[in-house]
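Here's my sequence, what's the structure:
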Amino acid sequence: MNRHIDLQIDVDNSAALPQPEQFERWVQTALDGRIDRGEICIRIVTPEESQTLNREYRGKDRPTNVLSFPFEAPPGVPVDLIGDLAICADVVEQEAQEQNKTVTDHWAHMVIHGTLHLLGFDHIKDDEAEVMEALEIELLAQLGIADPYESA
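All right, here's what the predicted structure looks like:
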């Protein structure tokens, strides 16, 4: 197994963020049994950067919690890059407070959610959402974290 997580932090309040080991554990939990090797870049962004990316790639002019950018190598180019996640620390913290969740539990959920997107899971259609949410609940339970959709 050869997996690598590149953590990039572009926010001022980095002391309030989870530890790199936590990010590693959350990504590994999502990848286990699904993919043996690859690299994921997690970039912790400001609301401004999140809004710019969300507007450019999704047509939504507001910051969001996590954006996923799966990587597809050109045919014949062997690259182990799975993709990139852009996670807005301010949005994650605000949502945790609004949803009465611990910030750490919500961070874990957002990292797992984004990683599953990189693996091709989606939640646009109801049946896809059911599959993805059930998997998120299962993976978070492995980490001792309650169902994030219970109070939603």
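
C-alpha from now on. contacts and neighbour counts both.
OK.

would you list every one of the helices in the protein?
With DSSP state H, the ranges of helices along the chain come out as 20-31, 47-58, 89-98, 103-118, 126-142.

can you list those in CSV and add mean neighbour count?
Conversion of those to CSV gives the following (neighbours: other Cα atoms under 10 Å):
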stretch, mean neighbour count
helix 20-31, 18
helix 47-58, 16
helix 89-98, 17
helix 103-118, 22
helix 126-142, 15
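
Out of these, flag the one nearest residue 37.
Nearest to residue 37 among the helices of the chain is helix 20-31; the distance by Cα to Cα comes to 8.9 Å.

what residues does the closest one touch?
5, 7, 108, 111, 112, 115, 116, 139 (Cα atoms under 8 Å, 6 or more residues apart in numbering).

how about the fifth one, what does it touch?
What it means is residue 112. 26, 27, 29, 30, 136, 139.

and this one, so I can compare the two:
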Amino acid sequence: MSAEPDSPGASRGRGPRLEIEINRQGGAWQPETEEAVLRAAQAAFEAALTFPETDWPAAAREAELSVLLADDSFVHSLNRKFRGKDKPTNVLSFPVPRMAAQPLISLGDIVLGFETVTREAVEQGKDLEAHVQHLVVHGLLHLLDYDHMNDEEAEVMEEYERRILETLGLADPYAGGQAPAAMREQGEEA
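Next comes the predicted model:
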């Protein structure tokens, strides 16, 4: 699935534009998940361009993103191959090095693991689509060079996640007591 200019996943008018391609590689993902992914990715892209720490070329207001909705087996293989972690995880982010001369900048890829994402949503008492949106926002911020390797970075990234999710009408995903260190220990992205 790809977002067209008038679809929920692409911005209209003169604002930032994010082309989003969604593919599947296993998992029992539902069609509404794709709409949730499109909304979350566009909201994160538009908001992140306004954050002072975002290292983004001023003239570049168009980008593309690939999202893969996969099963845990596939995510496990990627996590093992690229991160040396022999287990599935919820989200992986694979940034593409930026080339200044590109008219349409590729941000990279976000991969979601169905079974892990579903299990986490149940364990945390969250709506699956809301959890997916949080993970897409989290993954996209990684593609824009945000990280949570220490508490200071984690606080900045989590604050931006909260702001973006609020624009989507979603609650603070960290309100349940998940500390910054807990997210870092999960090691969900590459």
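
For the residue sitting nearest the centre point of the second structure, list the residues it contacts.
The second structure has residue 136 as the residue nearest its centroid, 2.4 Å off, counting by Cα atoms, centre = their mean. Neighbouring residues of residue 136 of the second structure by Cα under 8 Å, 6+ apart: 37, 40, 41, 91, 110.

Map it across to the first structure for me.
In the first structure, residue 136 of the second structure lines up with residue 111, judged by TM-score structural alignment.

For residue 21 of the first structure, see how far away that match is.
13 Å (Cα to Cα, to the nearest Å).

Residue 136 of the first structure now?
Distance from residue 136 of the first structure to residue 21 of the first structure, by Cα to Cα: 20 Å.

Can you give me every residue that contacts residue 104 of the first structure?
residue 18.

returning to what we had before: can you redo the helices of the first structure as a markdown table, where the extra columns are distance to residue 12 of the first structure?
Listed next are the helices of the first structure as a markdown table, based on distance: least, Cα to Cα, whole Å:
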| stretch | distance to residue 12 of the first structure |
| --- | --- |
| helix 20-31 | 16 |
| helix 47-58 | 12 |
| helix 89-98 | 10 |
| helix 103-118 | 17 |
| helix 126-142 | 28 |
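
how close does the residue nearest to residue 180 of the second structure when sequence neighbours are not counted get to residue 84 of the second structure?
Setting aside the residues directly before and after it, residue 180 of the second structure is nearest to residue 154 in space (Cα to Cα, 6 or more residues apart in numbering), at 5.6 Å. Distance, residue 154 of the second structure to residue 84 of the second structure, by Cα to Cα: 23 Å.

what's the answer for residue 178 of the second structure, then?
25 Å.

And for residue 27 of the second structure?
23 Å.

Between the two, which is the more surrounded one?
residue 27 (16 against 10; other Cα atoms under 10 Å).

how about the nearest residue to that one, chain neighbours excluded?
Closest to residue 27 of the second structure by Cα to Cα, 6+ apart is residue 71, at 4.2 Å.

Isn't the one you found up against residue 23?
No: look at residue 71 of the second structure against residue 23 with Cα atoms under 8 Å: they stay out of range, at 12.0 Å.

Among these two, which residue is more densely surrounded?
Shown here are residue 71 of the second structure and residue 23; by other Cα under 10 Å, residue 71 has more neighbours (23 against 15).

For the aligned partner of that one in the first structure, list the residues it contacts.
Aligned by TM-score structural alignment, residue 71 of the second structure pairs with residue 46 of the first structure. By Cα under 8 Å, 6+ apart, residue 46 of the first structure lies in contact with 10, 11, 88, 89, 90.

Please repeat the previous calculation with a cut-off of 10 Å.
Residues in contact with residue 46 of the first structure (Cα atoms under 10 Å, 6 or more residues apart in numbering) are 9, 10, 11, 12, 52, 63, 86, 87, 88, 89, 90, 91.
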